[in-house]
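Chemist: what follows is a protein structure lacking sequence information:
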């Protein structure tokens, strides 16, 4: 390598490393003999699966990898790995299948916990948190410190904080809605990919709308309580303060609704759902929450399928856009009025398969759709990907899902590590 080329790399590395915490800018012992800028360039390129072991090398490595800016630097140089986290029912054991992979996770006391590799299912299904690493094409199940995660809990990511949250759902034993919040640490000071309990919601709820807003907050709204009553109430969680605060209630009760955060003037959006007295008849409208005024506004004629829940059917890349995509094997019951300008655009995309159950979600700049059906009962599933840049395009690839991970998820989120 020429001296000029090395000098250029050094200058670029120094500029990029400037965003890493100041504690490491003058650290000369990250890799002996290398300037800190080049040492950081080397360390951010190590695959995520080895980072836990790297923390045991020395204090400076542990401090660097535990710093929240480390993931930001990995993203900047294109080495961050994208994880798709899925809350899904656990498949019953298959004697002919290989052992399901598993990620070892420590609880908040630092004790190692392992999840049963071969869950037994009797009547009520058990739920687990599965992780697909898009960069490595691997599947793993994250061990949980409790016996099992709450059924039908919401999974939401806070990228800048390096956290995955599991919120609400049903108690696995009583089948009643809960207020519980579990936080999985993927990054940050002292992180060991550990679970901790967050402060509980002010109200027990399940099948509610949920979305992260900004770097530290999660908004929830609607769902139903322990008496199966649809809810209008809404609240917000500040993960840094570990506090919940109530916000203005929605104008309508909305059970089995779907939530999104749109980085436009729409803010937190809650789509469809149904009232207590009209269970199973899904509303066609939505509501958007204005964070500045603490008020809700209705958006008419968004969801055209009266007999179908929007949950698991809608996905999209909301970065600076107000477009969402609905994936279905049926046509809308009503024709959308193109003459009416709508702040929120939900475009219907017909799947290339019919008669199958589906779940759609977002994975970086792509939409992923998991397809169930006959293949699922045989222990296999298919996940299709579609680009969302500019205009929705053709399916870009099919991913075979191994046995143990092929059941359709209830909720999902993705995070860079």
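Modeler: Here it is on my side, so go on. Remember, predicted model here, so these are calculated numbers, not experimental data.

Chemist: from here on, contacts and neighbour counts on C-alpha atoms
Modeler: Noted.

Chemist: pull the distance from the lengthiest helix in the chain to the chain's centre.
Modeler: Of all segments of type helix in the chain, defined using DSSP state H, the longest is helix 3-17. Its chain's average C-alpha position is 36 Å from that of helix 3-17, according to CA atoms, centre = their mean, to the nearest Å.

Chemist: can you list contacts of that helix?
Modeler: Helix 3-17 is touched from outside by 25, 37, 38, 40, 41, 73, with contacts defined as CA atoms under 8 Å, 6 or more residues apart in numbering.

Chemist: following that helix, which helix or strand shows up next?
Modeler: Per DSSP states H and E, the first helix or strand lying C-terminal to helix 3-17 is helix 36-43.

Chemist: can you check what angle separates that following helix from helix 3-17?
Modeler: 80 degrees (axes from the mean of the first three to the mean of the last three CA atoms, to 10 degrees).

Chemist: second structure for comparison follows:
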């Protein structure tokens, strides 16, 4: 009987499919598998071509198995992986690497915050890992947005953070659009808007960016704008939509059941499928507080300055009769003022000026009756690494009567990678 040939075993992975490289059940995707060659990104990162003399990604491992290992590395370590070699950097910056993580349900949601230091007058950009409770400083925002005011932000395709419009202290109102890519960790240019505008509102519906209202050219004599426009990233261009009935500088806006609702002097809503504006009134508008957000088809608004009490909109009764309250309030100092309410990992995330974060598990309150729910187990206040000292400084400053806020949160979004 001949000895078994150890070199004739079946391959560990199918070179035509990376989904079978996981020994613990495999990666389940509904889309056809991609070819081993790294696809070129839309960003200027260069083309990855395989040559005979090119070394493997990981010594003694085929590239398909190496990629199957790399996509499982937590995001917190991606910045270190990029430093290993140029080929790893190109791989992690490619659409291909991102699509593999997304199709394998390995993407992680991080919080991205822009804050302005009132002492230096500069805008800084940070990311927060909710799993490891770690803050990271990111590449600075483009210089035109370093001191700009009244600009908007939105996320498209889950991994691109857009900044648009606003007022430059020297040039006035802007049409400029830039975006930050999680894949490349860099800022890029995008097509300018069709109108200059500042202090407007925006939203994302079906991965298209909508903007409306605001002021034009920065002149105080000009009436508020009635114009509205939409950006389609697949076509990479802006186009006008139907003008609003009344020009206004909206206070806030949300997307609720596929409809864009704006609150201002005159409130209204926009439906993309019909390209029409409608008037809005009733309990939704009268009880609306800012900031607010949506999660699992419900609208939540903060009911106090520090964001430790939440109001819930009841569509059946057209009222805000439900409330979720924490037993620990932080005070009325501007440092503790809640600036953003956003969804993060299936929970309601509240971000304050001092960069403290509260996570509220509102899923346990979906069947609540009218009234107030007081449950400290629903709330989790997070102070990331490097922020505890700032939090304690703000507490002692508040006790001493020095309530001037040093940092002001401008925008906060959630990106996946």
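Modeler: Cool, the structure landed. Quick caveat, the model's predicted, so the values are computed rather than measured.

Chemist: adding neighbour count, write the contacts of helix 3-17 of the first structure out as CSV.
Modeler: Putting those into CSV (neighbours: other CA atoms under 10 Å) gives the following:
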residue, neighbour count
25, 16
37, 25
38, 18
40, 26
41, 19
73, 21
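
Chemist: I'd assumed residue 234 was in contact with residue 246 of the first structure.
Modeler: Yes: here residue 246 of the first structure reaches residue 234: they are 6.1 Å apart, a contact under CA atoms under 8 Å.

Chemist: between the two, point out the one with more neighbours.
Modeler: A direct count of neighbours by other CA atoms under 10 Å for residue 246 of the first structure and residue 234 places residue 234 higher, at 22 against 16.

Chemist: residue contacts, the more buried one?
Modeler: 219, 220, 221, 222, 246, 247, 248, 249, 250.

Chemist: tell me how far the last one lies from residue 81 of the first structure.
Modeler: Using CA to CA, to the nearest Å, one gets 37 Å for the distance from residue 250 of the first structure to residue 81 of the first structure.

Chemist: how about residue 151 of the second structure: what's its closest non-neighbour residue?
Modeler: Computed as CA to CA, 6 or more residues apart in numbering, the closest residue to residue 151 of the second structure that is not its neighbour in sequence is residue 166, at 3.6 Å.

Chemist: how much space separates the one in the first structure that sits across from the one you found in the alignment from residue 89 of the first structure?
Modeler: Under the alignment (TM-score structural alignment), residue 166 of the second structure maps onto residue 169 of the first structure. Relative to residue 89 of the first structure, residue 169 of the first structure is positioned 13 Å away (CA to CA).

Chemist: more neighbours, these two?
Modeler: residue 169 (26 against 23).

Chemist: okay, now the closest residue to residue 168 of the second structure other than its chain neighbours: neighbour count?
Modeler: Spatial nearest neighbour of residue 168 of the second structure, chain neighbours left out: residue 148 (4.7 Å); criterion: CA to CA, 6+ apart. Per other CA under 10 Å, the neighbour tally for residue 148 of the second structure reads 21.

Chemist: same question for residue 7 of the first structure.
Modeler: Per other CA under 10 Å, the neighbour tally for residue 7 of the first structure reads 11.

Chemist: doesn't residue 393 of the second structure lie inside a helix?
Modeler: Yes: with DSSP: H, G, I helix; E, B strand; the rest coil as the criterion, residue 393 of the second structure is part of a helix.

Chemist: that one and residue 399 of the second structure, how far apart?
Modeler: 10 Å.

Chemist: again, but for residue 316 of the second structure
Modeler: On the measure of CA to CA, residue 316 of the second structure and residue 399 of the second structure end up 43 Å apart.

Chemist: helices of the stretch 301-417 of the second structure, start to end?
Modeler: 388-399 (DSSP state H, counting those that start in this stretch).

Chemist: list the contacts for the residue mapped onto residue 272 of the first structure from the second structure?
Modeler: Matched across to the second structure, residue 272 of the first structure falls on residue 263, judged by TM-score structural alignment. By CA under 8 Å, 6+ apart, the contact set of residue 263 of the second structure is 250, 251, 252, 253, 285.
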